[in-house]
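J.: have a look at this fold, sequence not included:
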C-alpha cells in the first residue's frame, strides 16, 4: 500500500505530503483488514462481506492458521481434481498449513488469490533435499521432495520480501 501511494505521488514531483499520505493509506488498509478479521458473522452479513469467512479469503486463513503467511512455496503436486502433475504457487502459515493460490481476473487484471484449498503437513513423514537451483536474484533455492502416506510432491520453499500473499 505504501508503495502505491509513493508511486502516485511521483506524477507531480515527490513531496513530503506524498510520503505522509502513503503511510496513512497503508495504515487504514491494515486497520480495515484487522477489523474485518474481528467482525462477527452478523456484521459481515449486514455489510455483504460473508466471503471474508470463506476459504477463498486470506483473512480467513490468517485467522484460522495463527497469523500471516511465513513463506511462499512453488509446488509440483497432483492436481486436486484430476491427479495429473501440476505446478501450484502456495503460502505456508505458522501452524504449517499450506494454502494454494489461484489466478483470478479482478477488475480486468490477473492477480493471485486464495484458491480455497490446501493441506496440512501432518502427512509429511520425510523431507529430502535434492539440491539447489539458482535464481535470477543471485541466490539459490532448495528443491525438496516431501513424502509420506503414499503421497509425494516437490516443494521449492522461498522467502521473499513482500507486501501481499503472492
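T.: That came through, no problem. Everything quoted here is computed from the prediction, not taken from an experiment.
J.: contacts and neighbour counts: CA atoms only from here.
T.: Fine.
J.: list the contacts of the longest helix belonging to the chain.
T.: Assignment by DSSP state H gives helix 16-38 as the longest helix of the chain. Helix 16-38 has contacts (Cα atoms under 8 Å, 6 or more residues apart in numbering) with 1-6, 9, 44, 52, 59-60, 63.
J.: also this one, for the comparison:
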C-alpha cells in the first residue's frame, strides 16, 4: 500500500522550528476525530499558545477528501499570525532597548552620584525654607522634577501635593 500523506504534509513546508502535533481518535459512530496543532518554537510570544488546534470530525473518506486542502488554508493563516507575533515581539524588544539607551543618555547616570544627591537635597532644602516663610507656590516651584530624580519620584509627588494643598485657590488670589 503506497501513501502520499507525508509527501503532502512536507509540501506544506513548515519552518525548521515548527512542530506539528497530529492526534487521530476513533469515534463511536465510525467517524474519526483528527486534531492538528501547529507550534512554532521560534515565536516567543505567549499569545501563540492561545491558537487552538484545527479539528476535523467526520468519516475517514470525507477527511481524506478535504484534509490537505483545509489544513493548507487554515495553517497558512495560522503561520501568518504566528510570524506576525514573532516579528512584533522582535520590534518590541528593539524599541525597548532603544528606549533604554535614550533614557540612560538623558538621565543622571553620567553625573557623579554625590552631585545628583546634593542637587536633590539642595532643591528640597530650598523648598523647605520657602515653605517655612509661607511661600507655598515658590516652594512648589523649587521641588525638583520626578523625571529628573526617578528614585525619589514618590517623595517628590507627595511633597508637591502637600504644597499645592496650601495654595490659596480663591478667585482673586495672588500668584
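T.: Here it is on my side, so go on. Owing to the predicted nature of the structure, the values given are computational and were not obtained by experimental measurement.
J.: now what about the TM-score between them?
T.: Once superposed, the chains reach a TM-score of 0.22 (TM-score structural alignment, normalised by the length of the first structure), with 55 aligned residues with a Cα RMSD of 4.4 Å.
J.: before we move on, back to that, filter the contacts of helix 16-38 of the first structure down to the ones in helices?
T.: 2-6, 9, 44, 59-60, 63.
J.: by neighbours, which of those residues wins?
T.: Of all those, the most densely surrounded is residue 59 (22 neighbours; neighbours counted as other Cα atoms under 10 Å).
J.: that one and residue 114 of the first structure: what is the separation?
T.: Note on residue 59 of the first structure: its distance to residue 114 of the first structure, by Cα to Cα, to the nearest Å, is 10 Å.
J.: quick one: the helices in the second structure?
T.: Going by DSSP H, the second structure shows helices at 5-11, 60-106, 113-132, 136-142, 153-165.
J.: quick one: the strands in the first structure?
T.: Secondary structure of the first structure (DSSP state E): strands at 71-78, 85-92, 98-106, 109-119, 126-134, 140-148, 151-158.
J.: now those as CSV including mean neighbour count and distance to residue 23 of the first structure?
T.: Listed next are the strands of the first structure as CSV, based on neighbours: other Cα atoms under 10 Å; distance: least, Cα to Cα, whole Å:
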stretch, mean neighbour count, distance to residue 23 of the first structure
strand 71-78, 18, 25
strand 85-92, 19, 26
strand 98-106, 18, 25
strand 109-119, 16, 24
strand 126-134, 12, 35
strand 140-148, 16, 33
strand 151-158, 18, 28
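J.: got a markdown table for those strands, with distance to residue 24 of the first structure too?
T.: Converted to a markdown table, those look like this (distance: least, Cα to Cα, whole Å):
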| stretch | distance to residue 24 of the first structure |
| --- | --- |
| strand 71-78 | 27 |
| strand 85-92 | 28 |
| strand 98-106 | 25 |
| strand 109-119 | 25 |
| strand 126-134 | 38 |
| strand 140-148 | 36 |
| strand 151-158 | 30 |
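J.: before we move on, the earlier item: in CSV, list the contacts of helix 16-38 of the first structure along with distance to residue 154 of the first structure.
T.: Shown next, in CSV, are these (distance: Cα to Cα, whole Å):
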residue, distance to residue 154 of the first structure
1, 33
2, 35
3, 34
4, 35
5, 38
6, 38
9, 43
44, 38
52, 31
59, 27
60, 26
63, 27
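J.: how many residues are close by residue 142 of the second structure?
T.: Residues lying near residue 142 of the second structure (other Cα under 10 Å) number 18.
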